[in-house]
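A.B. asks: Following is a predicted model, sequence given first.
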Amino acid sequence: MAKYFDVHPENPQARTIGNVADSIRSGALVAYPTDSLYALGCQLGNRDGLDRIRSIRDLDDRHHFTLVCQNFAQLGQFVQIDNDVFRAIKAATPGSYTFILPATKEVPRQLLHPKKKTVGVRIPDHTVVQALLAEIGEPLLSSSLLLPDEPEPLTQGWEIKERLDHVVDIVVDSGDCGTKPTTVIDFSGGGAEIVRYGAGDTARFE
């Protein structure tokens, strides 16, 4: 049965954030809100957590997982970015975007796209997630909480608790976070290719 934490959206309780972070370090799989949908997340390198996310979402090995990062210093450890791409991403973050980029050797092999050797990265504009990332001190391995064969995402923490009670360990609820996933921009081919239109404005990349 999943633990349920009700967290203030603007002033997240430090003790609660610390408890969630400790559980993630101990191998927990968490459902948490972002600036675009709820997400499933676990510690980087948590192979069991990765397998559980694949199972919940019915994902194949070509799915791009996302490293949810606190800031650019953290993001730069895990992906290769040239100056032009750096400026484009810097101007759009933090925000509701996921960027696909060539991975560095810091990224566990099982997270990489099998052919392209790329990974998704993002810096969310969400107070609760930022507090959690600061407490953990490393990115969260994440995937949007989109259930297979369901047209709409789950937007309420209590509903996620009811639906996923026996497949996740923690549900963090800080209110509704919308129904649009991130906009996904693929920079791995040199230019900006919009892979998915979502919550982030695409005008700057078109």
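C.D. replies: Great, that's in hand. Residues are numbered from 1 along each chain as shown.
A.B. asks: Going by C-alpha atoms from here, please, whenever you check contacts or count neighbours.
C.D. replies: Will do.
A.B. asks: So which bits of stretch 73-84 are buried?
C.D. replies: By neighbour count with 16 or more other C-alpha atoms under 10 Å, stretch 73-84 contains the buried residues 74-75, 78-81.
A.B. asks: Ends of that stretch, what's the gap?
C.D. replies: 17 Å (C-alpha to C-alpha, to the nearest Å).
A.B. asks: Please apply the same query to stretch 56-73.
C.D. replies: End to end - C-alpha to C-alpha - stretch 56-73 spans 31 Å.
A.B. asks: if you go through the protein in chain order, where are the helices?
C.D. replies: In the chain, the segments counted as helices under DSSP state H are 14-25, 47-57, 72-75, 83-92, 127-136, 157-163.
A.B. asks: okay, now the one to match up with it:
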Amino acid sequence: MSNLSSQVVLQVDRAIEILKAGGIVAFPTDTVYGLGGDAFNIEVAERIFRVKQRPCHLPLPVLLADFAQVASVVDSVSGIARFLMKHFWPGGLTLVLLKKDSLPDIITAGSNKVAIRIPDHVVPLTLIRGLGAPIIGTSANISDKPSPVTTEEVEQQLGSQVDLIIDMGKCPGGLESTIVDVTGETPVILRHGVIPEKEIKRACQEYAREVGKGAYCSGL
């Protein structure tokens, strides 16, 4: 955390304590401000649903600190999924894969799929490493409201319902992550975001050439 101010370092240290105690925190990422807590704590997930006023049928994405943590939440990783991870992580690509049974069903809204990514930002990475486990990484807003890019916007929407807001000014991204489902035969973009569709297609085409699947990207 050498590139963080002493004030932010103190906030991050406090946030790790809160996460370990089963609390929730708002934090800057490479896209928008996130809201998170221990991804394996059911009560934390329930609280995040309440705070965001998020419909229970909508799953919560999960943030990881490194590739080693993928196996803790995902059942298996396909060739294209691994290729996209190496190509775009850390960064603004969220991948949907088949979840591991040990991940609470509330996270995935009862689905057998989970959305994961490794952010390109020191704060969430430090929080995850400090907790020693993946964290929920949803946007720090009321559902259907604009995703916040400043702490002021987080406070306006969530206020005192969050245990701590880590203030690092405006997020550098401003756009949410791009979501791609890689559980089927071909990748499918579920949400357009910070990584343009053409970059996803280009990466998929590169993978297709490597494995000899000329029409691999037809689903995009």
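C.D. replies: Perfect, I can see it now. Worth saying up front: this structure is predicted, and the values here are computed from it rather than measured.
A.B. asks: Got a TM-score for the pair?
C.D. replies: Laid over one another, the chains give 0.85 as their TM-score (TM-score structural alignment, normalised by the length of the first structure), with 197 aligned residues with a C-alpha RMSD of 2.1 Å.
A.B. asks: one step back: which of the helices of the first structure has the highest mean neighbour count?
C.D. replies: Mean neighbour count (mean count of other C-alpha atoms under 10 Å) peaks for helix 127-136 among the helices of the first structure, with a mean of 20.
A.B. asks: counterpart of that helix in the second structure, which residues?
C.D. replies: Counting by TM-score structural alignment, helix 127-136 of the first structure lines up with residues 122-131 of the second structure.
A.B. asks: Also stretch 59-71 of the first structure?
C.D. replies: Going by TM-score structural alignment: stretch 59-71 of the first structure matches residues 54-66.
A.B. asks: mind listing what's buried in the matching stretch?
C.D. replies: 54, 59-66.
A.B. asks: With stretch 181-198 of the second structure instead?
C.D. replies: 181-183, 187-189, 193-195, 197.
A.B. asks: Now the most centrally placed residue in the first structure. Nearest residue, chain neighbours left out?
C.D. replies: For the first structure, the residue nearest the mean C-alpha position is residue 142 (3.8 Å; C-alpha atoms, centre = their mean). Of all residues not flanking residue 142 of the first structure in the chain, residue 41 sits nearest, at 4.3 Å (C-alpha to C-alpha, 6 or more residues apart in numbering).
A.B. asks: Quick one: map the one you found onto the second structure.
C.D. replies: So, by TM-score structural alignment, residue 41 of the first structure is matched to residue 36.
A.B. asks: ok, now residue 167 of the first structure?
C.D. replies: Match for residue 167 of the first structure (TM-score structural alignment): residue 161.
A.B. asks: residue contacts, that match?
C.D. replies: residue 51 (C-alpha atoms under 8 Å, 6 or more residues apart in numbering).
A.B. asks: residues contacting residue 142 of the second structure?
C.D. replies: 51-54, 157-158.
A.B. asks: Residue 75 of the first structure now?
C.D. replies: Per C-alpha under 8 Å, 6+ apart, neighbours of residue 75 of the first structure: 69, 121-122.
A.B. asks: Translate residue 117 of the first structure into the numbering of the second structure.
C.D. replies: Per TM-score structural alignment, residue 117 of the first structure is aligned with residue 112.
A.B. asks: Quick one: residues contacting its match.
C.D. replies: 98-99.
A.B. asks: Residue 106 of the second structure versus that one, what's the distance?
C.D. replies: 11 Å.
A.B. asks: Relative to residue 26 of the second structure, how far out is the counterpart of residue 19 of the first structure in the second structure?
C.D. replies: For residue 19 of the first structure, the aligned position in the second structure is occupied by residue 14, per TM-score structural alignment. According to C-alpha to C-alpha, residue 14 of the second structure and residue 26 of the second structure sit 12 Å apart.
A.B. asks: Over to residue 118 of the second structure?
C.D. replies: 17 Å.
A.B. asks: next one: residue 143 of the second structure
C.D. replies: On the measure of C-alpha to C-alpha, residue 143 of the second structure and residue 26 of the second structure end up 15 Å apart.
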